[in-house]
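J.: Could you work out the structure for the sequence below:
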Amino acid sequence: MLTSLSIKNYALIDDLQANFNTGFTIITGETGAGKSILLGALSLILGKRADLSSLKDNTQKCIIEAVFDVSKYQLKSVYQQEDLDYEPQTIIRREILPSGKSRAFVNDTPVTVSSLQVLGERLIDIHSQHQTMQLTDDAFQFQVIDALAKIEEPLTEYKAKLKDYKSLKKELKKLLDFQAEANKEHEYNSFLLQELIDAKLVEGEFESLEEEYETLDNIEAIKEKIAASHQLLSDEQIGGLAILTEIKSNFNKIASFSQKYKELYDRIDSSLIELYDIFTEIEASEDALEADPNRLEFVNNRLQLLHNLKKKHLVSEISELIVIQNALDEKVGITENLDKNIGKLKTEISKVEKTLNTLAKTIHTKRNAVIPTLKSQLETLLADLGMPNAQFEITLGVATEFYANGKDDLNFLFSANKGGTFKPLNKAASGGELSRIMLAIKSVLSKYMQLPTIMFDEIDTGVSGEISNKMGMIMKQMSSSMQVFAITHLPQVAAKGDTHLKVYKEDVNQVTTTNLIVIEGEDRVVEIAQMLGGLELSSSAIAHAKQLLH
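T.: Below you'll find the model as predicted:
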């Protein structure tokens, strides 16, 4: 419920503070006093778009803050969904800055306007003439029936399964589209894949083949240089090994004379060991070298094949060709297994469809079962509201497709007069009749579901006398299970309130401002009397006002 409201620098309001009680709260005031300003401020709390024209003083920011007791609303999941901290006493604040920007906060946490709208819908239902047109909306009509049918569990399961169903259907369409496209490319992709498979690609092979080709192609020059090097090292007279061995022998004889000669000897010894190693390697290379025209031709052909493949696929490395091969393998494999995958997916869709149909049938049965009760309660209430011949014809047909809330086609028809033709609500009922129908529906709903705080904005427009008295009684009854506000011009309704608030304008320093006060006792008698007979109070109006209040 709404426990308090603070409005600063909004429209004609400088600074207004109001606390609210449970039960039935009446708001009255002369036309133009500013009742619509209160609704406008509350609408901002609920996420309505803000603009600079809302500021009374456009050099100061506008602040609207409302406190709600949400402990009975079971809204924790909504808070979690919107990533908000849950507090049983929730504070919602909206600020409009002189720059025109607006900010919103829930329990001092910044939120988006969309989050404000999601939460606001669960806190206050502001009923206006515009909202009366909800009656003609399928979603609202289903909401009414579903509240009586108590189908939250199967409906939640249905929606979850429908989400799965749509996801699977989307996946199937994607596979079928892919299959149609893949079939065109399958033969070519298979050819490309086989070509790469036959090439038996090995990462790094190209570089090693290039090295081998250079060796084989220059075999004679290599042999010549290696042989010459071998000769220079192995010659007994002037060979490098013989010379270095003799130098080593010389320094071995003088190494004991000085540390310097000992170090030189060690270095010569190390060099000789390394030179012997080099000699052995050269000797082995010389023995291994052999002209092989066949191998040269093979390497050349292999290099040409790999070069052509790289050029064909616009890559520079064998590793990139391997990536392409893997991708082609996957694509060809998917194409070849598509029929199997599509069949499997169709079977899964069929199972989910069967479950959906079972749930939809359960939902349909439960909805059908409560239609007579809804029809009876609405017609009884409307008879009390001066529409004794009002009748509803509510039928459910089974659709061929899955809707967001089942497979039902709803016909919600109405006739206001005896023997009249049943028509959709917007064609069969006047504005005043629609208001009374909405009140009747809200009254029925309040018995079956935990409605938020509701505010009726002149729902009694166009009625008077005993009918307005009945409307007041219905709102009074609703307030036993929820917080109800009514903005009204009718004394019969105003007298039913547990709390009476009056909106009024006053001029202070030649500036008009709107204020709100609680009126009680004699002040309330006077207010009701003025609503009955105007500003000129008569004794009969006073007496009538007291009679209404008591």
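
J.: use CA for all of it now, contacts and neighbours both
T.: Fine.

J.: So Ser415 versus Thr132, what's the distance?
T.: 17 Å (Cα to Cα, to the nearest Å).

J.: Gln74 now?
T.: Taken as Cα to Cα, the span from Gln74 to Thr132 is 27 Å.

J.: One more sequence to fold, the one below, so I can look at both together:
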Amino acid sequence: MLRSLYIQNYALIEELDIAFDEGFSVITGETGAGKSIILGAIGLLLGQRADTKSIRQGAAKCIIEARFYISPYKLQDFFEENELEYDDECIFRRELHASGKSRAFINDTPVSLPMMKELGEQLIDVHSQHQNLLLNKEDFQLGVLDVLAQNEEQLEKYRQTYKVWKELDKELKDVIEQAEKNKADEDYIRFQLEQLEAARLKDGELEELEEEAETLTHAEEIKNSLYKIDQIFNGDETGILSELKDGLNTLINVSKVYSKASELAERTDSCYIELKDIAMEVAGKVDEIEFNPERLEEVNERLNLIFSLQQKHHLQTVAELIALTNEYKTRLSEITSFDERIADLTQKRDQQFQKVIAKAAILTQKREKAAREVEKDMVARLIPLGMPNIRFVVEMNARKEPSPNGADAVAFLFSANKNSTLQNISAVASGGEIARVMLSVKAIIAKAAKLPTIIFDEIDTGVSGEIADRMADIMQEMGKQERQVISITHLPQIASRGKAHYFVYKQDNDTETNSHIRRLNDEERVEEIAHMLSGATLTEAALNNAKELLKQTR
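T.: Predicted coordinates:
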């Protein structure tokens, strides 16, 4: 229940602080006095986007704060899940700064607008005239049935199942699309792979081949150089090894009489061993090196093959060519496995679809039962509202494909006259009829949903006289069902029914205009209702009529 509303520096409101009663209350005031401004402020508390133009001229920021009594409504889980402090009284606050910054709070804890909206929708419903257009929205009509059928838990289970089905269906479509694309490329991939595999590439072989080619190309030069070195080491008369061996023997002999020569002999021996090893390796390589034009041709052909593959695939190394080969293998493997994947996904999707259908059937069954209740209840409510020949039918048809809300297509069909056929309600109902239908729908929803507070913004537009009395009866009855109902109205019949009566008005001073709201006492109520009956000039008859209206209400 909305206990109080505080507004500071919002549009024409400098400061407003008003408490609200439980039950049925009314708000009246001249057109342009500020009733829509108050509703706009409440809308900000329900998560609507802010506009800095709404801030009162010259003010740095505006504040809107509402206090709700929430103890009876079992909202503790919401507060725990969102790490909010819970109390029997809940405070909503929005702050709009001239800089464009906007802040939202629940019980002094900063929150996001979606969170504020989610909680706000469980506390208050503001019904403005444009909401009558919802009657033509299938989602709204379906929502009416779900509220009456208490389908919240079942609908959530269905949506989870539906979500999995749609995900599987999308995955299957993606795989089929990829399979078709890959199959279109299969011949090309297979040809490229066969060419790469035929090359039998090995990582590092390019460097080895280039070195071998260099050696084969300069074989004669290399062989002559190695032979020359071999002669230097092993020549019969002047070979380094022979001379070094003689020097080593001399040092060994002299070391017998000159001890310091022993160390020199050891060092010379090490050099001799190393040089002898080098000489043997050089001699071996002299025999190895041979000019082999056939092998050179083979190496060059291999190099040309590798270079052509690199150029063709725009790659720099053999390792990259090997990686491309493996990639082509993987893609071919995927192509050949697509049929299996498609079959597996198709089976999973179809099995999930059957679960969707089964859960949708439960929703349909409960909705059909609720639809018959809506038809009966709406007729019972609309006949007293001046529609003695009313026919109201909830038409339910199966969708071609399930939607996030189930497998049902719903339409509210309406006829107010004996000689007219049933048609979609928005196509045949007048403005006054739409208002009465919407009030009846809201009354049905409110009873099932146990919504704490409902605000009707001129839902009585287009009606008068006895019909207004009957609409007042409905709102007054709604206010007796542990619910707070507030009606913004221009009709005295409805204004007289309120347990509390609030008056919105404007005051001018030398520099500005301010909107205010105050609760009327008994005498002020008589005058306000009399004004609503007779206009600006108060007549004795109007005052008496106003008193009579208020007396009937009491």
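
J.: Quick TM-score on the pair, please.
T.: Structural agreement between the two chains, given as a TM-score (TM-score structural alignment, normalised by the length of structure 1), stands at 0.85; 543 aligned residues with a Cα RMSD of 3.6 Å.

J.: Okay, and Val526 of structure 1 sits in which element?
T.: helix 521-533 (DSSP states H and E).

J.: Relative to structure 2, and after superposing, what's the average distance for that helix?
T.: Aligned to structure 2 and superposed, helix 521-533 of structure 1 gives a mean residue distance of 4.6 Å (mean Cα distance after the TM-score superposition for structure 1).

J.: For that helix, name the packing helices and strands.
T.: Helix 521-533 of structure 1 sits against helix 491-494, helix 539-549, with contacts defined as 3 or more Cα pairs under 8 Å, 6 or more residues apart in numbering; DSSP states H and E.

J.: which non-adjacent residue is nearest Glu290 of structure 2?
T.: Using Cα to Cα, 6 or more residues apart in numbering and skipping the chain neighbours, the partner closest in space to Glu290 of structure 2 is Ala219 (6.2 Å).

J.: so what's that neighbour up against?
T.: Contacts for Ala219 of structure 2 were tallied using Cα atoms under 8 Å, 6 or more residues apart in numbering; they are 289-291.

J.: Tell me the one of those residues nearest Ala398 of structure 2?
T.: Phe291 (87.8 Å; Cα to Cα).

J.: I'd like to know how far the spatially closest residue to that closest one that is not a sequence neighbour sits from Glu208 of structure 2.
T.: Of all residues not flanking Phe291 of structure 2 in the chain, Ala219 sits nearest, at 5.3 Å (Cα to Cα, 6+ apart). With distances taken as Cα to Cα, Ala219 of structure 2 is found 16 Å from Glu208 of structure 2.

J.: do the same with Glu197 of structure 2
T.: From Glu197 of structure 2 to Glu208 of structure 2 the distance is 20 Å (Cα to Cα).

J.: Could you measure from the counterpart of Arg302 of structure 2 in structure 1 over to Ala182 of structure 1?
T.: Aligned by TM-score structural alignment, Arg302 of structure 2 pairs with Arg302 of structure 1. Counting by Cα to Cα, the gap from Arg302 of structure 1 to Ala182 of structure 1 is 32 Å.

J.: and Arg93 of structure 1, that one's in a helix?
T.: No. Going by DSSP: H, G, I helix; E, B strand; the rest coil, the assignment for Arg93 of structure 1 is strand, not a helix.

J.: Compare neighbour counts for Gln74 and Thr132 of structure 1 and give me the winner.
T.: Thr132 (20 against 12; other Cα atoms under 10 Å).

J.: If you map the contacts of Ala219 of structure 2 onto structure 1, which are still there?
T.: Compared against structure 1 with both residues aligned by TM-score structural alignment, their matches' Cα atoms under 8 Å, those retain 289-291.

J.: Helix or strand next in line after the longest helix along structure 2, which one?
T.: Ranked by number of residues, the top helix in structure 2 under DSSP state H is helix 318-382. Note on helix 318-382 of structure 2: by DSSP H and E, the next helix or strand toward the C-terminus is strand 391-403.

J.: and for that next one, what are the contacting residues?
T.: So strand 391-403 of structure 2 is contacted by 356-357, 360, 368, 371-372, 374-375, 378-379, 407-416, 422 (Cα under 8 Å, 6+ apart).

J.: Of those residues, which qualify as buried by neighbour count?
T.: Buried subset of the contacts of strand 391-403 of structure 2 (neighbour count, 16 or more other Cα atoms under 10 Å): 356-357, 360, 368, 371, 374-375, 378-379, 407-416, 422.

J.: ok so, going back, could you dump the helices and strands packed on helix 521-533 of structure 1 to a markdown table with distance to Phe178 of structure 1 and mean neighbour count?
T.: Shown next, in a markdown table, are these (distance: least, Cα to Cα, whole Å; neighbours: other Cα atoms under 10 Å):
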| stretch | distance to Phe178 of structure 1 | mean neighbour count |
| --- | --- | --- |
| helix 491-494 | 66 | 26 |
| helix 539-549 | 75 | 16 |
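
J.: Reformat those as JSON lines; add distance to Tyr10 of structure 1.
T.: Putting these into JSON lines (distance: least, Cα to Cα, whole Å) gives the following:
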{"stretch": "helix 491-494", "distance to Tyr10 of structure 1": "26"}
{"stretch": "helix 539-549", "distance to Tyr10 of structure 1": "33"}
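
J.: now for those helices, which one comes closest to Glu458 of structure 1?
T.: Of these, nearest to Glu458 of structure 1 by Cα to Cα is helix 491-494, at 10.2 Å.

J.: To what extent does the next helix or strand after that closest one diverge from structure 2 after superposition?
T.: Proceeding N to C from helix 491-494 of structure 1, the next assigned helix or strand is strand 499-508, under DSSP H and E. Superposed on structure 2, strand 499-508 of structure 1 shows a mean distance to its aligned partners of 2.4 Å (mean Cα distance after the TM-score superposition for structure 1).
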